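sequence first, then the predicted structure:
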Amino acid sequence: MRITVCQLDNRPGHRDDALAALADHVAGAGSELVVLPELPFSDWLAADAAVDPARWQSSVEEHDAAVERLGRLGAAAVIASRPIVGSTGSRRNQAFVWTPAAGATGIREKHYLPDEPGFWEATWYDPGDLSFDLCHAGEARAGVQLCTELWFLEWARHYGREGAEVLCLPRATPYESLDKWLAGGRTAAVCSGAYSVSSNQWSPGGSGLDCGGLGWVIDPDGTVLATTGPDEPFVTVDADLTVARTAKTTYPRYVREQPERGSAEEPFRP
């Protein structure tokens, strides 16, 4: 399966050109799955702690309009996230998968929310339910963790047990911690036995949003296959999904948790 990741220039006035360039790359690479960054189609609202419902609604509308144009990318499946407003008025960050036949289908909503300068997410919107469901992205079974959720590695292991072949990680992460995020992506791949694939928002250093790019594709044993950079904002890798299926039977994925001593499942033996 040909998988494309990116670092997408999210500066006002640059976003449309970046998406057009991505579409050209996808066409040339024959991409089947494209993973986009977290909330990629409007300004990053959580940079400011002052919540403005009107700005949230504007972001919802910008994302809705961009989702309607995802067919221009020419991929069989696209995974990203979008802002939504629930029936009770609750604001959420929803992971979705887009296909030409079904359009955008919600998968799950971001549960683990940071709240600090530049990333006032818990201030801006509500956490989703604690659910980490698989989706189908083209021929792949995919799990999705949105940015901060990468660090809750129990869910990477959960996705591996559920048979995920691809672990999609849309991000909006800063320059100073890129090495840490790549280390987390490698660990998530090993925990899940799935390809770890991530795209990040990007702005030139000192210009606009502090997001440093570095998209990646990592194989199920933690080997980095490709990364993006300022001179190569899009990369595509031909991922053999049978490698991910086989990885579930190898170390450390085959190791099962044992019941604690003294539990009902295993009588205590001194």
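Perfect, I can see it now. Residues are numbered from 1 along each chain as shown.

every contact and neighbour count from this point should use C-alpha atoms.
OK.

quick one: Val197 and Val217, what's the gap?
5 Å (Cα to Cα, to the nearest Å).

quick check: neighbours shared by those two?
Val5 (Cα atoms under 8 Å, 6 or more residues apart in numbering).

which one's more surrounded, these two?
Neighbour count, other Cα atoms under 10 Å: between Val197 and Val217, Val217 has more, with 32 against 29.

against which helices or strands is whichever strand or helix holds the more buried one packed?
Assigned by DSSP states H and E, Val217 belongs to strand 216-218. Under the contact definition 3 or more Cα pairs under 8 Å, 6 or more residues apart in numbering; DSSP states H and E, strand 216-218 sits against strand 2-9, helix 178-192, strand 195-202, strand 224-227.

for Phe234, which of the ones you listed is the nearest?
In this view, those are compared for proximity to Phe234 by Cα to Cα, and strand 2-9 is the closest at 4.4 Å.

next one for the comparison:
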Amino acid sequence: MIGELVQTRPDAGGLEAVLGHLEAGGAGPRLVVFPELALTGFPVDGAVPAHRVGDSEALARVEAAARRHGAHAVVGFAEENPGGRPYNSAALFGPAGLVGVVRKRHLPGREREWFSPGGAPAVFVTDLATIGVAICYDAWFPEYVKAQALAGAEIIVNINSIWAGGRDGGIGDGPVKRRYWATVPAARALDTQTYVLACNGFGTHDFGGAAGVWRRLGRSRIVDPLGRVLATAPADGPAVLRARLGAAKLDRARRGIALLTDSLDDHERNEDQA
């Protein structure tokens, strides 16, 4: 199968970018990944347009495009939350329609003012592979993605809007933030022995008010289960990355060092002792 990362600028006009890429890609088994909040963008002056799953024209159009082209697609969006602030969510669509929705659990810095936290990590069994979805900061917590791998994930899709830090916005100072973003996707691929599809946005976003303008780091990448980077996008500007994701590398990584098997054995031993 083919994995595709589409590095775009997430904003309120993101729907057309998502649809345009799905329509242009043709038919065939592929997993297409868009950035965090690709459909809606981040808040401006604390407000962001939110979609209700099952009652959203934008989500319905993405679902229809995935069906039409036999593709799987992961798309970030702000999800309506009747109980409070919206969720920072991601929907996985497939040829048969909506597969599932994940809500970002770990909210850094000012995101706590804009969004509600989501729940536990989840995986989805599809015709392509078993897929875990981690939204941005969630992937910085090894236990979050390790739980997905232990539940059977073969691919971790990590959608992002990684900010530059410091005066350019977001948590952390600039040099440290760049080191994290240079390291985390490969580290999680090695931790979980899965493919990691880490799709970032590019460009700036004006949050308004005291938050001001923040800049994204770009550099989306695809990493194999052996920790090797297969493709990398530039720091600024749109990009599409493609790589073939095969079972042989999964098998090689997991046979070489049995991290997942040994983790399960430890879990079972602890249960027996309890």
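Thanks, I have the structure now. This one's a predicted model, so the numbers in the text were calculated from it and none came from an experiment.

just to revisit the earlier point, which one of the helices and strands packed on strand 216-218 of structure 1 is the most hemmed in?
Of all these, strand 195-202 carries the top mean neighbour count, a mean of 31, counting by mean count of other Cα atoms under 10 Å.

sorry, back to before: mind putting the helices and strands packed on strand 216-218 of structure 1 in JSON lines, distance to Glu265 of structure 1 included?
Shown next, in JSON lines, are these (distance: least, Cα to Cα, whole Å):
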{"stretch": "strand 2-9", "distance to Glu265 of structure 1": "42"}
{"stretch": "helix 178-192", "distance to Glu265 of structure 1": "25"}
{"stretch": "strand 195-202", "distance to Glu265 of structure 1": "33"}
{"stretch": "strand 224-227", "distance to Glu265 of structure 1": "39"}
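
rewinding a little: ok, residues contacting the strand holding Val217 of structure 1?
So strand 216-218 of structure 1 is contacted by 5-6, 182, 185-186, 189, 195-199, 224-228, 237 (Cα under 8 Å, 6+ apart).

so it aligns onto which residues of structure 2?
Mapping strand 216-218 of structure 1 onto structure 2 (TM-score structural alignment) gives residues 221-223.

how about stretch 141-152 of structure 1?
Counting by TM-score structural alignment, stretch 141-152 of structure 1 corresponds to 130-141 in structure 2.

from Tyr195 of structure 1, how far out is the closest residue to Ile218 of structure 1 other than its chain neighbours?
Nearest non-adjacent residue to Ile218 of structure 1, counting by Cα to Cα, 6 or more residues apart in numbering: Val224, 4.4 Å away. Distance from Val224 of structure 1 to Tyr195 of structure 1, counting by Cα to Cα: 10 Å.

cool, Val51 of structure 1 as well?
Val51 of structure 1 is 36 Å from Tyr195 of structure 1, by Cα to Cα.

and what of Trp202 of structure 1?
22 Å.

before we move on, what about Gly103 of structure 1?
Gly103 of structure 1 is 24 Å from Tyr195 of structure 1, by Cα to Cα.

again, but for Val97 of structure 1
17 Å.

ok, now Thr246 of structure 1?
12 Å.

how about Trp151 of structure 1?
16 Å.

and if you look at Gln7 of structure 1?
Counting by Cα to Cα, the gap from Gln7 of structure 1 to Tyr195 of structure 1 is 18 Å.
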